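Novice: Quick one: sequence plus predicted model below, questions after.
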Amino acid sequence: MATTPAPFAPFEWKIAWRYLRARRAEGGVSVMTWISLIGITLAVFALVSTLAVREGLRSDIVQTMLGANAHMDVHYRRDLQAEIPKDHLIRDYDDLSARLADMAGVEDVAPLVRAQVMGSYQGRNMPVDVYGITLDDLRDYPMIAEAEDSWGDLARFGEGVAIGGALARQLGIGVGDRLKLVSPDGARTPMGRSVRVSAYEVVYVFTSGQGFVDQSRLYMPLSEAQSFFNREGAVDQVDLRLSDPLRAEALILPVLETAGDRAYLYTWRDRAGGMIRALKMQDNAIFIVLAILVLIAALNIVSGLIMLVKNKGRDIGILRTIGLTQGAVLRVFFICGASVGTAGTVFGVILGVIFALNIDSVYAFVDWASGSGVRDLEANGFIFPSAIITASDVLSSVALSMGLSWLITYFPARRAARLNPVEALRYE
């Protein structure tokens, strides 16, 4: 008793391979096969490389946002209804900092005094956002300690203050000059609080690349800030830098449990929520547009298969006559289309990964071709983000391309399987 061959038997692969490499004179569609292959390859290449650049841009933006800021801020609530009224100041910050520093996932802890004052120099006045911090903690902020451009010596931080480059330009002040700070929150007197005025030498000027930091921020030694703002023995907040900022939400509850009942938190996502949402919307739009591009490229496979089915009508009739089932014929033509889609996907992923890994060479070529330096191009609005390949992006690209290719291949293959052998051989 004869047995039915298993699906995707070797002879089905041999027939499909013969059809794929057949010349047009033999009834094949090798030109359409190549067009389909190249189209899928370029579409997947565009998808993978764009997703890599998108991920690199996201990483660059996050690093820019976090380079001069904490990943998480710990604050205390006021409790004026308690038996002993309590303000918002953190007076046990040494003990709190030690407990937080021992937590898994916490890389650095920095107690801060924060306040807003007026900065004045030779008749020019600007609002200033003051951060009281120790030198060791300030060195942990790379966009400050290792700024794009800097003047002065950060090692002299204990002798003066460090200010943003844009703020220094607006005030017309430089390293060695003395900046006057005016705070309305001075000492208490019978007539109310007095205005407090002090002058500090500017020992370090930095350009972090973040406009809002460079335009308003001033760093002052923690002990001096505590004295100037009446925070003796206390701080306004404790800043945390995490080993993985993207997992900040996972640490919220453990940090709150460690910090106590009066604690509440702000994460970097709370501060940059609008930017994160905008990036997410941009990601979705990019993926949809590129998915349409892949679909258009995959439609070439349908065109090629329809032509192949038409040219191979006589062959289909003969194969059906000698005993091939409809399922076997369907699988033969499905293999033809799916092979093109799979090969194009593989080649596209390889090209996309090569592009992402050599993004610096691509930028160097653009630099050479344009005849301008990268800094000049960036000044004119060009962006040169890094490229980061992630497994999720590659897998989503592969799934999209192969899914579309295999899905649309089914319909012309099904048409070939339903071809009546009598009709196919009637005029032969």
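Specialist: Noted; the coordinates are in hand. Numbering: from 1, shown residues only.

Novice: CA atoms for contacts and neighbours, from now on please.
Specialist: OK.

Novice: can you pull out the strands in the stretch 101-250 of the chain?
Specialist: Shown for the stretch 101-250 of the chain, the strands assigned by DSSP state E, counting those that start in this stretch span residues 106-121, 124-133, 149-152, 161-164, 178-183, 188-189, 192-193, 196-207, 217-221, 237-242.

Novice: here comes the other one, which I'd like you to weigh against the first:
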Amino acid sequence: MASTPPPFARFEWMIAWRYLRARRAEGGVSVMTWISLIGITLAVFALVATLAVREGLRSDLIQTMLGANAHAEIHYRRDFSAEIPVDHLIRNYGELVETVGSLPEVTLVSPLVRGQVMGSYRGRNLPVDVFGITLNDLQNYPKIAASQDAVGDLSRFNDGVAIGAMMARQLGVGIGDRIKLISPNGVKTPMGTSPRVSAYEVVYIFSSGQGFVDQSRLYLPLAEAQSFFNREGAVDQLDLRLNDPEQVAQMVLPLLRSSGERAYVTTWQDRAGGMIQALKMQDNAIFIVLSILVLIAALNIVSGLIMLVKNKGRDIGILRTMGLSQGSILRVFFLCGASVGTLGTLFGVILGVVFAANIDSIYGLVDWITGSGVRDLEANGFFFPSAVVTFGDVSAAAGLSLGLSWLITVFPARRAARMNPVEALRYE
């Protein structure tokens, strides 16, 4: 008794390959095959490239935000219920810096004094958010210390202040000018607290890429900030930087255990929760829209297969009379459609990855076409993010394309398998 051939046997692949490469004179649909292949390739390419640029945008935004801000902050709660009221200041910050800094994921612990004052220069006034910090700690914030558009000398920080570029423009301040800081909580006298006014030389002007930082932030040496804000021997908070900012949520509990009972921790994810949620919603919308493009491209496979089944009716009848089962016929035409979807997906993923890897060259092409540099276009409101390819994005795009192309191929393949061989050969 003859044995039944296994599914997807070699002869099934041979028949499917012959149908795919058949010329029009032989009743094939090679033109539709190429159209389907190109459509799937372009749709998957668009999906992979868009997801890569979106991930690059997210990465750029986070890097820009974290380049000038802490990954996590440790604060102390006020306690007015005790016999002796306790304020929010951290007075044992030297010990706390050593304790928290010993945690394996912590790379930097910066004692910080914060206060809000009024900045003034030649009749111009602006609210200023003062950060009291040491020079060594400030140099670990790349968007401040390594700002591409910075002017001045950060090594002279202990002799003056560092301010944001937008603040400098609004106040009309340049390097070497002296900016006045006016605090309502100043010198304590027998008559009460009088405002404190101090003038500091501007030694460094940075551009972090964040408008609210460049417009309102001023860095003051820690010792001077402690004196200016009456924080002698104390700080307002500890700023932390971690090896992996994305894992900051897992560090909250260890930080609380190391910081004492009155401590609480805020993270960059807490501060940027709205932005992260908005990006996530945008990601979902982009994926859905581009998935529709993949579906439209995959429908071309159905059209091609329907035409192929119609043209190959006589062949189907002959194959059935030779002993091929309905399952074999179904698998032959399934292989025709699935092969196009698989090859299109593969080519699309390759093109998308190549596009992402050469995004700078793409921007160079934009420069050549428009005749303007990227920086000029960015100054006019255009944004050129980097492109980051992740395994998850590629897997999602490839899985979507393969799933759709394989699924919709089943329907015309079933139609071919159910064709009556007698009807197919009646008029032959």
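Specialist: Good, I have the coordinates. Bear in mind the structure is a predicted one, so any value in this text is a computation, not a measurement.

Novice: After superposing, what score do the chains get?
Specialist: Laid over one another, the chains give 0.98 as their TM-score (TM-score structural alignment, normalised by the length of the first structure), with 428 aligned residues with a CA RMSD of 1.0 Å.

Novice: related to what we said a few turns ago, single out the most deeply packed of the strands of the stretch 101-250 of the first structure.
Specialist: strand 161-164 (a mean of 28; mean count of other CA atoms under 10 Å).

Novice: List of residues touching it?
Specialist: 154, 200-208, 213-221 (CA atoms under 8 Å, 6 or more residues apart in numbering).

Novice: with the second structure superposed, average distance for that strand?
Specialist: Superposing on the second structure and averaging over aligned pairs (mean CA distance after the TM-score superposition for the first structure), strand 161-164 of the first structure comes out at 0.8 Å.

Novice: who touches stretch 59-69 of the first structure?
Specialist: So stretch 59-69 of the first structure is contacted by Tyr141, Pro142, Met143, Ile144, Ser208, Gly209, Gln210, Val213, Trp268, Pro385, Ser386 (CA under 8 Å, 6+ apart).

Novice: What is the most widely separated pair among those?
Specialist: The most widely separated members of the contacts of stretch 59-69 of the first structure, counting by CA to CA, are Val213 and Ser386 (22.9 Å).

Novice: quick one: the strand or helix carrying Ala16 of the second structure to the first structure mean distance?
Specialist: Assigned by DSSP states H and E, Ala16 of the second structure belongs to helix 10-20. If you overlay the two and look at helix 10-20 of the second structure, the average distance to its match in the first structure is 0.6 Å (mean CA distance after the TM-score superposition for the first structure).

Novice: name the helices or strands packed onto whichever strand or helix holds Ala424 of the first structure?
Specialist: For Ala424 of the first structure, the host element (DSSP H and E) is helix 421-425. Of the remaining helices and strands, those touching helix 421-425 of the first structure by 3 or more CA pairs under 8 Å, 6 or more residues apart in numbering; DSSP states H and E are helix 313-321.

Novice: if I pick Ser328 of the second structure, what's in contact with it?
Specialist: Ser328 of the second structure touches Pro7, Phe8, Glu12, Ala417, counting by CA under 8 Å, 6+ apart.

Novice: Tell me which entries of those residues lie within helices.
Specialist: Glu12, Ala417 (DSSP state H).

Novice: Now the buried members of the contacts of Ser328 of the second structure.
Specialist: Burial by neighbour count, judged by 16 or more other CA atoms under 10 Å, picks out Glu12, Ala417 from the contacts of Ser328 of the second structure.
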